[in-house]
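Asks: Everything below, folded, please.
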Amino acid sequence: MSQAFAGRRVLIVEDESLVAMLLETILEDMGCVAVGPAATVDEGMKMAADAEPIDAALLDVNVAGKQVFPIAEALKTRGVPFVFSTGYGESGLPDDWRGHPTLQKPFTEAAVRDALIKAMGLADV
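Replies: Model prediction:
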């Protein structure tokens, strides 16, 4: 467990329950507090707009057939860093969103950790 992640609240937006559970476990192993998971864009929007603090987010690009970009926009407005996850990697993102940290599915615990470090601007921990 890294002290840099201790207690950090990370929103999970993921419609595949097994992937969501894996992310929760990875985040908890890193010392984070998992927020959610949200399984729909509407649910994710509510969590992203909530007054609860969020330190970062992991966003599945395609959630129950809808694109996650409205949530990404809401988080960007709040200044919350986020990581996209997709089976297509960064090439599957629209041009406007390229350059954001992106996890390609299937991912490893190390890949999640590295993507969050990049998104959150943490020194390598």
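Asks: C-alpha only now, for contacts and for neighbours.
Replies: Noted.
Asks: Does anything pack onto the helix ranked longest in the chain? Which helices or strands?
Replies: If you go by DSSP state H, the chain has its longest helix at helix 17-30. Counting contacts by 3 or more CA pairs under 8 Å, 6 or more residues apart in numbering; DSSP states H and E, helix 17-30 packs against strand 9-13, strand 33-38, helix 109-120.
Asks: among these, which is the most enclosed?
Replies: strand 9-13 (a mean of 25; mean count of other CA atoms under 10 Å).
Asks: Also this sequence, please, to line up against the first:
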Amino acid sequence: MQYRNILGGRRVLILEDDYLIVAELVESLQSMGADVIGPCATLEQARRHLQSGRPIDVAILDVNLSGRPVFPFADELRSRGIPYVFATAYDATMIPSAHRDIERFGKPYDVGRIARALLEPTAALA
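Replies: Have a look, this model is predicted:
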């Protein structure tokens, strides 16, 4: 399947603290037409982007950023109506019940599958 420009300018916030993973993810998403915000390695960086007023269409969240869980930030996204997905090495049992309805992609993940999920914001937003 061809993924070129399928994201059509969607603004995608990325929270990931693994440089090698995030570099490939950013490159892949940009090649699919995404306007990548970040990437953010800390919750503080992500909150600054969220509070900047620049629109965010969707977000990709690692579950653990340098030992800090991302779930409070996910709650902020949800309260603002911003869809998100999890991209993590953690299995589903590590996701709190309040977030188990959110699509989770295990690492290593298929960026094309993530892109398709980002195109269906109602599926990523509960």
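Asks: So after superposing, what's the score?
Replies: The TM-score (TM-score structural alignment, normalised by the length of structure 1) is 0.87; 120 aligned residues with a CA RMSD of 1.6 Å.
Asks: Can you state the mean residue-to-residue distance of the longest helix of structure 1 versus structure 2?
Replies: For helix 17-30 of structure 1, the mean deviation from structure 2 after alignment is 1.0 Å (mean CA distance after the TM-score superposition for structure 1).
Asks: Could you say which helix or strand holds the spatially most central residue of structure 2?
Replies: Centroid check for structure 2 by CA atoms, centre = their mean gives Ile60 as the closest residue, at 0.4 Å. Assigned by DSSP states H and E, Ile60 of structure 2 falls within strand 58-61.
Asks: That strand vs structure 1, average offset?
Replies: Averaged over the aligned pairs, strand 58-61 of structure 2 sits 0.4 Å from structure 1 after superposition, using mean CA distance after the TM-score superposition for structure 1.
Asks: start and end residues in structure 1 for that strand, please.
Replies: Mapped onto structure 1 using TM-score structural alignment, strand 58-61 of structure 2 spans residues 56-59.
Asks: And stretch 28-43 of structure 2, by the same measure?
Replies: Going by TM-score structural alignment, stretch 28-43 of structure 2 sits over residues 26-41 in structure 1.
Asks: Give me the residues contacting that stretch.
Replies: 1-3, 5-16, 20, 24, 44, 47, 63-64, 66-68, 70-71, 109, 112-113 (CA atoms under 8 Å, 6 or more residues apart in numbering).
Asks: at 6 Å what do you get?
Replies: Surrounding stretch 26-41 of structure 1, the residues in contact under the criterion CA atoms under 6 Å, 6 or more residues apart in numbering are 1-2, 5-15, 24, 44, 63, 109.
Asks: Run a quick neighbour tally on the aligned residue in structure 1 for Val85 of structure 2.
Replies: Matched across to structure 1, Val85 of structure 2 falls on Val83, judged by TM-score structural alignment. Residues within reach of Val83 of structure 1, counting by other CA atoms under 10 Å, total 23.
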